[in-house]
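K.L.:
after the sequence you'll find the predicted model.
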Amino acid sequence: MNAHDEGSPEGINPNEPSIARVYDYALGGKDNFAADREMGDRVMELMPEIPLMARHNRLLLGRVVRFLAGEAGIGRFLDIGAGLPTMENVHEVAQAIRPEAKVVYVDNDPVALAHARALLATTGDTHVLDADMYEPERILAEADSLMDLDQPVAVMMLSMLHFVPDEDAHRIVRTVMDGVPAGSYLAISHFGDTPRARKATSFYRASGAQVVPRTPEQVAEFLNGLDLVPPGVVSLPEWRPDKSVPEVDLMGPMAMVCGVGRKP
């Protein structure tokens, strides 16, 4: 039993699973309830690679942020669908390279927000925004008030667009990228459209959660109009791998894909 099972923060229903907390469970975290673990176990029965995918997704975040803060020279980061704090958070990676980097985390899960605010209480250039990803105009307006979106920004949408249906997903991406300056970047990671992913999708939908696995070609459509950063849209371990990348072929070639693009 995790600590949160003994009592939950106000406004949180511990009997209703949360995507952010299921992801935390897949990573081996402790900020989840029995309902989250039950959903996680059911999904992992259908997709045993989920914990490895979660680990690779977190490793990808570190590589992407190091590239953006270092080689790309980006000093502002907007992490939409940030989830629960864990290893190598965006601000920690970015500010280790560029101490003046500003980061805004966006989420609307109460547990994720509580933990993020506690973690960032003493970090002046890092902020937490309680907002729904379906309200991109509001996200842009509030992020601008926190870190002035007058310079290129790195928009992080890791492991979140597969929870959004096509029309809304493209609207969110288009609105956000239209609202940031030239030279900004978009980084995405996304469930691949594999047979096991489709089985897991059916379970998620039966549990009331929308999940839309997409092919690499469909994921690439989110980056239309941007200059793709090599190697393009690839499996997570294949994006600029370094010594941190383990067990490459245990996950399958396209179980989860990713890509980074620059706004010209």
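P.N.:
Received it, and whenever you're ready, just let me know what you need. Numbers count the residues shown, from 1 in each chain.
K.L.:
when you work out contacts or count neighbours from here on, use the C-alpha atoms and nothing else.
P.N.:
Will do.
K.L.:
how about residues contacting the longest helix anywhere in the chain?
P.N.:
As assigned by DSSP state H, the longest helix anywhere in the chain is helix 50-69. Contacts with helix 50-69, where a contact means C-alpha atoms under 8 Å, 6 or more residues apart in numbering, come from 23, 26-27, 43-44, 74-75, 87-90, 93-94, 97-98, 101, 154, 158-159, 187, 189, 236-237, 239-241, 244-245, 251, 255-256.
K.L.:
now, those residues that are in strands?
P.N.:
Ala154, Leu158, Ala187, Ser189, Met256 (DSSP state E).
K.L.:
right, and the last one touches Thr194 too?
P.N.:
No. Because the distance of 9.1 Å does not satisfy C-alpha atoms under 8 Å, Met256 is recorded as not touching Thr194.
K.L.:
residue ranges of the strands in the stretch 151-264 of the chain, please?
P.N.:
154-158, 185-191, 227-228, 234-235, 256-262 (DSSP state E, counting those that start in this stretch).
K.L.:
can you put those strands in TSV and add mean neighbour count and distance to Ile139?
P.N.:
Putting those into TSV (neighbours: other C-alpha atoms under 10 Å; distance: least, C-alpha to C-alpha, whole Å) gives the following:
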stretch	mean neighbour count	distance to Ile139
strand 154-158	23	11
strand 185-191	25	15
strand 227-228	17	24
strand 234-235	22	28
strand 256-262	26	20
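K.L.:
second structure follows, compare the two:
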Amino acid sequence: MARTGGAVSGGIDPERPSSARVYDAVLGGKDSYASDRAVVDDLLAVAPGLGELARDNRAFLARAVRYLAGTVGIDQFLDCGSGLPAEENLHQIAQRANPDATVVYVDNDPMVAAHGRALLTENENVRFAAGDLTDPAALLAEPVVARGLDWSRPIALLQLSTLHHVPDEVGMPELMARYLDALPPGSFLVLSHIFQPGAEDPEAAALAERLEATFLNSALGSGWFRTREEITACFAGAEIFEPGLVVLADWWPDGPRAEPLEPVRRLLLGGIARKE
């Protein structure tokens, strides 16, 4: 499920699938090409309920931003790997709680860039920067990021369904440590990542293995399911809020769950942490 990876490109290549467009297609969006839909078709053949998992991710974003903007009072958001617009967008949720909230979207997909820059004409507190999240120093030095946010005050950093497209050799915990080191005290990290539950949930673990093989053998070539311990390492140096790192449907749900979750919906974990 997701949205980033690779170098910033100056143009759209319809022959090569994009994680942003694949994610949009799984959500039911229309901003995709045949190459993206071929990946989605293969994934849906393994897990027909994958769209529900993508919608869980969007719902988690909405609840997390409502909490941070409305309850905590965070008014600055940096969304790395923001992806294509999908109702509701982060800035719409945050600005409903605080009309003055500032949102900076960052992505390396040229189609996302076109949509992101269109938002600039609609809202003066929304900004977009092209950047590769695997290079924190360059991303944070982008003028739109460096000057568009007040780095003397808390910022909410979102990494939603992005890091599972980052290969192990990049060093995911070290990557996130660089982001957390740069954030002001009192800032928050909101993160979701596809999950390999192993022995704690054998049925879902078997599905995770099949989905990972499909991701990696596709033209997309990325999508690693990681263990709870590996995902938790991304929060090192920050305090994870209750209920901890959990299946997204269980992170402060809007209402009681009517029935058990299908295995596919148990394959995405998320949480929020605060930097002291």
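P.N.:
Here it is on my side, so go on. Small disclaimer: the values here were computed from a predicted structure and weren't measured.
K.L.:
how close are the two chains, by TM-score?
P.N.:
After superposition, the two chains reach a TM-score (TM-score structural alignment, normalised by the length of the first structure) of 0.91; 255 aligned residues with a C-alpha RMSD of 1.8 Å.
K.L.:
hang on, the earlier thing: quick check: whichever helix or strand comes after the longest helix of the first structure compared with the second structure, mean distance?
P.N.:
For helix 50-69 of the first structure, the succeeding helix or strand toward the C-terminus, using DSSP states H and E, is strand 76-80. Strand 76-80 of the first structure differs from its equivalent in the second structure by a mean of 0.4 Å after superposition (mean C-alpha distance after the TM-score superposition for the first structure).
K.L.:
by how many degrees do strand 76-80 of the first structure and helix 50-69 diverge?
P.N.:
Orientation note: strand 76-80 of the first structure sits at an angle of 160 degrees relative to helix 50-69 (axes from the mean of the first three to the mean of the last three C-alpha atoms, to 10 degrees).
K.L.:
on that earlier part again, and which of the ones in strands among the contacts of helix 50-69 of the first structure is nearest to Ala34 of the first structure?
P.N.:
Distances from Ala34 of the first structure to these, taken as C-alpha to C-alpha, are shortest for Leu158 (25.0 Å).
K.L.:
and that closest one, what pairs with it in the second structure?
P.N.:
The equivalent of Leu158 of the first structure in the second structure is Leu160 (alignment by TM-score structural alignment).
K.L.:
from Asp109 of the second structure, how far off is the spatially most central residue of the second structure?
P.N.:
Nearest to the mean C-alpha position of the second structure, by C-alpha atoms, centre = their mean, lies Leu160 at 1.6 Å. To Asp109 of the second structure, Leu160 of the second structure is 16 Å away according to C-alpha to C-alpha, to the nearest Å.
K.L.:
rewinding a little: would you turn the strands of the stretch 151-264 of the first structure into a markdown table with distance to Val176 of the first structure?
P.N.:
Converted to a markdown table, the strands of the stretch 151-264 of the first structure look like this (distance: least, C-alpha to C-alpha, whole Å):
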| stretch | distance to Val176 of the first structure |
| --- | --- |
| strand 154-158 | 8 |
| strand 185-191 | 9 |
| strand 227-228 | 16 |
| strand 234-235 | 23 |
| strand 256-262 | 13 |
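K.L.:
so which of these gets nearest Pro165 of the first structure?
P.N.:
Within the strands of the stretch 151-264 of the first structure, the stretch nearest Pro165 of the first structure is strand 185-191; the backing value is 12.7 Å (C-alpha to C-alpha).
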